[in-house]
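[1] Got a predicted model here, sequence first, then my questions.
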Amino acid sequence: MRYTNLGRTGLTVSRLCVGTMNFGWQIGEEQSHAILDRAVSLGLNFVDTANMYGREDGDGLSERIIGSWLDKSGMRDAIVLATKVYAPMSDRPNDRGLSARNIIASCEASLRRLRTDWIDLFQMHHVDRKTPWEEIWQAMETLVGQGKIRYAGSSNFAGWHLARAQASADRRNFLGLVSEQCKYNLLTRQAELEVLPAAAELGIGILPYSPLHFGALSGALRKQTAGRTLLHFSERAEPHRAALERYEALCDELGREPTAVAIGWLLARPEVTAPVLGPRTPEQLDLPAAVLDDPLPDEAMRALDEIFPPVGPAPEAWAW
């Protein structure tokens, strides 16, 4: 396994992150625990979840599954644990968003479900357009002071949200954001326009989710030919058929699995800290882990840019 720092912090994380959105929704506790066991055996020390994942009537099932594994495995000190706050957790109006009340209450509820005393990375799952940053940072500072969280991060923020959030934190002499978790893959490159440049300037690590674009980049066309059609194929793969045909042909030329190429491309992006994987079996971690020791050659990176062109130039490019 290879490791890096999370953004501008001194915190060391594996170059791959175990995403747990499938825990509870797609797979049960036993299989989820097996995935976490395999992750640890491969050297992955970064686990990401959210209060809303796998929930049942507002209760975070994914967090509870991770909590039971932490109890059983005794691996809490070895894991960098990340979760999120924002999504509605009940029908009550204050059980959502980024008010100080909900940030603190959600953190305490996550701690109970995760059966831990602290959360390493507490992420805002979405920007809250109604809550001032002074209130948000006051709540985060309180949690840091109480030892309940170590760092704050964001998810699904625009570039200007990152800049505004960090400016507010700087005024308070607070560390502010250390990571941004955004949708980023070969088929979804919009983050390159503003989010990645802003994050790089501010020292914010990028944690791309959906690195395989819901499976479209995992060899969806060849799987369809073999009779294993991707879920929601008509929405997630069919609109990109021409590019995916070229992509899978390139993967064949390279002698690499499409999943490995998609993950390898992200790992080669200088702004990326760790792609967030979404395994449903322990074995689905093996191939991404192997990619770390077999980076894509430069000619493959250039070919991928031809197949999946960048959305547009960096912000300064259209100004004189």
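    On my side now, so go ahead.
[2] use CA for all of it now, contacts and neighbours both
    OK.
[3] hey, where'd the strands end up in the stretch 101-250 of the chain?
    For the stretch 101-250 of the chain, applying DSSP state E, counting those that start in this stretch gives strands covering 119-124, 149-155, 177-183, 205-209.
[4] Need these in a markdown table (columns: mean neighbour count).
    Formatted as a markdown table, these follow (neighbours: other CA atoms under 10 Å):
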| stretch | mean neighbour count |
| --- | --- |
| strand 119-124 | 24 |
| strand 149-155 | 22 |
| strand 177-183 | 25 |
| strand 205-209 | 25 |
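[5] Against that first model, consider the following:
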Amino acid sequence: MKYRRLGNSGLKVSEIGLGSWLTYGSAVEKEKSISCIHRAYDLGINFFDTANAYNKGAAETVLKEALQDYTRSSYVLATKVFFPMGAGPNDRGLSRKHIIEQCEASLKRLGVDYIDLYQFHRYDHETPVEESLRALDDLIAQGKVLYGGVSEWSAAQLTDAVHIAKEKNLRPLISNQPIYNMMVRYIEKEVIPVSEKEGIGQVVFSPLAQGILTGKYKPNEQIPAKSRAANDDTNKWITSYLNDEVLTRVQRLSDIASGLEVELSQLALAWVLRQPNVSSAIIGASRPEQVEENVKASGLEIPASALDEVEAVLKEINDFVPIW
């Protein structure tokens, strides 16, 4: 496993991270979840990402049980705040009240004294950015959080936050967590250039496009049983990828991977990691074997000729906008 600095910070995270969205605490039973997390740790993954909103805290609880036997300093634990955690008007968003209360709740569920990376799960249009940043800065000052980040913020929103932090002498954000994969590349236009300028690293989610970029889904064929697309609890996030145009292109990408003697999933992850501004690609896994396959993408160099072939295939996918 290789490691990269997260933005301009001194924090180093594994090129492959393990996330818990749609898996741990929900679709994957606890024993299998813990097995995946343990295998990931054994293989050198040190970056574990979750959120308070993942099954209302259940994912954080699974991580607590899985990581409790390891030295706290040996892994980087990330969680998030923004989405509703109750029915009350203050049970959501990025107000100081919600941030502080949810940080305390996450610390209890995770069973730790501090969170390495605390992220704003989305942008809050109803709360002043300065209020949110000051609350985060206070948590860092108290030692309950070590670093701050965001998820799915636009280039303009990142720029605004950076300027406010500098003006008010607040600790800088070090990360952004956007969707990024071969099918969804919007961050390349503005988010990555701004992030490179301001010292913000990307920890990207859905690098395998909800499993589409494993090659398991074929054009004009039935959805495989027990796959994510066959699960009514998780398939709403994958349906936009399931069309013959996309799946036909995926088969061509699979041929490129075969020519390199790697799995399509490994090619897709290495393609994401070709971007220096990407610090980690966050995978999801329901079986330890999936973790074992995906970690092989760390350090994989894609030849320039293969990158050109990939680009030629991707240019044929027009205006693809997934649901997430």
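    Right, received. Where do you want to start? This structure is a prediction, so every number in the text was calculated from the model and none was measured.
[6] quick one on the thing from earlier: redo the strands of the stretch 101-250 of structure 1 as a markdown table? Include distance to Thr83 of structure 1.
    Formatted as a markdown table, the strands of the stretch 101-250 of structure 1 follow (distance: least, CA to CA, whole Å):
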| stretch | distance to Thr83 of structure 1 |
| --- | --- |
| strand 119-124 | 5 |
| strand 149-155 | 10 |
| strand 177-183 | 11 |
| strand 205-209 | 13 |
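[7] for structure 1, what spans make up the helices?
    Applying DSSP state H to structure 1 gives helices spanning 29-42, 61-73, 100-114, 133-145, 159-171, 195-202, 220-225, 233-236, 241-254, 258-268, 286-291, 298-307.
[8] For the second one, which residues meet the burial criterion?
    Spelled out, it's helix 61-73 of structure 1. Judged by neighbour count (16 or more other CA atoms under 10 Å), helix 61-73 of structure 1 contains these buried residues: Leu61, Ser62, Glu63, Arg64, Ile65, Ile66, Gly67, Ser68, Trp69, Leu70.
[9] Taking the chain centroid, which residue in structure 2 is the extreme one?
    In structure 2, Asn220 marks the outermost C-alpha relative to the chain mean, sitting 30.3 Å out by CA atoms, centre = their mean.
[10] which one is it nearest to, not counting chain neighbours?
    Closest residue to Asn220 of structure 2 apart from its sequence neighbours, by CA to CA, 6 or more residues apart in numbering: Asp244 at 6.8 Å.
[11] Could you check how far that neighbour is from Tyr217 of structure 2?
    Separation of Asp244 of structure 2 from Tyr217 of structure 2 (CA to CA, to the nearest Å) stands at 10 Å.
[12] of the two, who's got more company?
    Tyr217 (23 against 14; other CA atoms under 10 Å).
[13] Neighbours of the residue nearest to that one when sequence neighbours are not counted, how many?
    Spatial nearest neighbour of Tyr217 of structure 2, chain neighbours left out: Ile223 (6.4 Å); criterion: CA to CA, 6+ apart. For Ile223 of structure 2, the neighbour count with other CA under 10 Å is 15.
[14] any idea how far Ile223 of structure 2 is from Pro207 of structure 2?
    Ile223 of structure 2 is 20 Å from Pro207 of structure 2, by CA to CA.
[15] Phe83 of structure 2 touches Gly93, doesn't it?
    Yes. Shown here, Phe83 of structure 2 and Gly93 form a contact pair, counting by CA atoms under 8 Å, at 6.2 Å.
[16] Comparing the two, which residue is more hemmed in?
    Legend: neighbour count by other CA under 10 Å for Phe83 of structure 2 and Gly93, higher for Gly93 (24 against 20).
[17] Map that one onto structure 1.
    Gly93 of structure 2 maps onto Gly97 in structure 1, with residues paired by TM-score structural alignment.
[18] Is that match in contact with Val85, as I believe?
    Yes. Gly97 of structure 1 is in contact with Val85 according to CA under 8 Å; the separation is 7.5 Å.
[19] Nice, that's everything, thank you.
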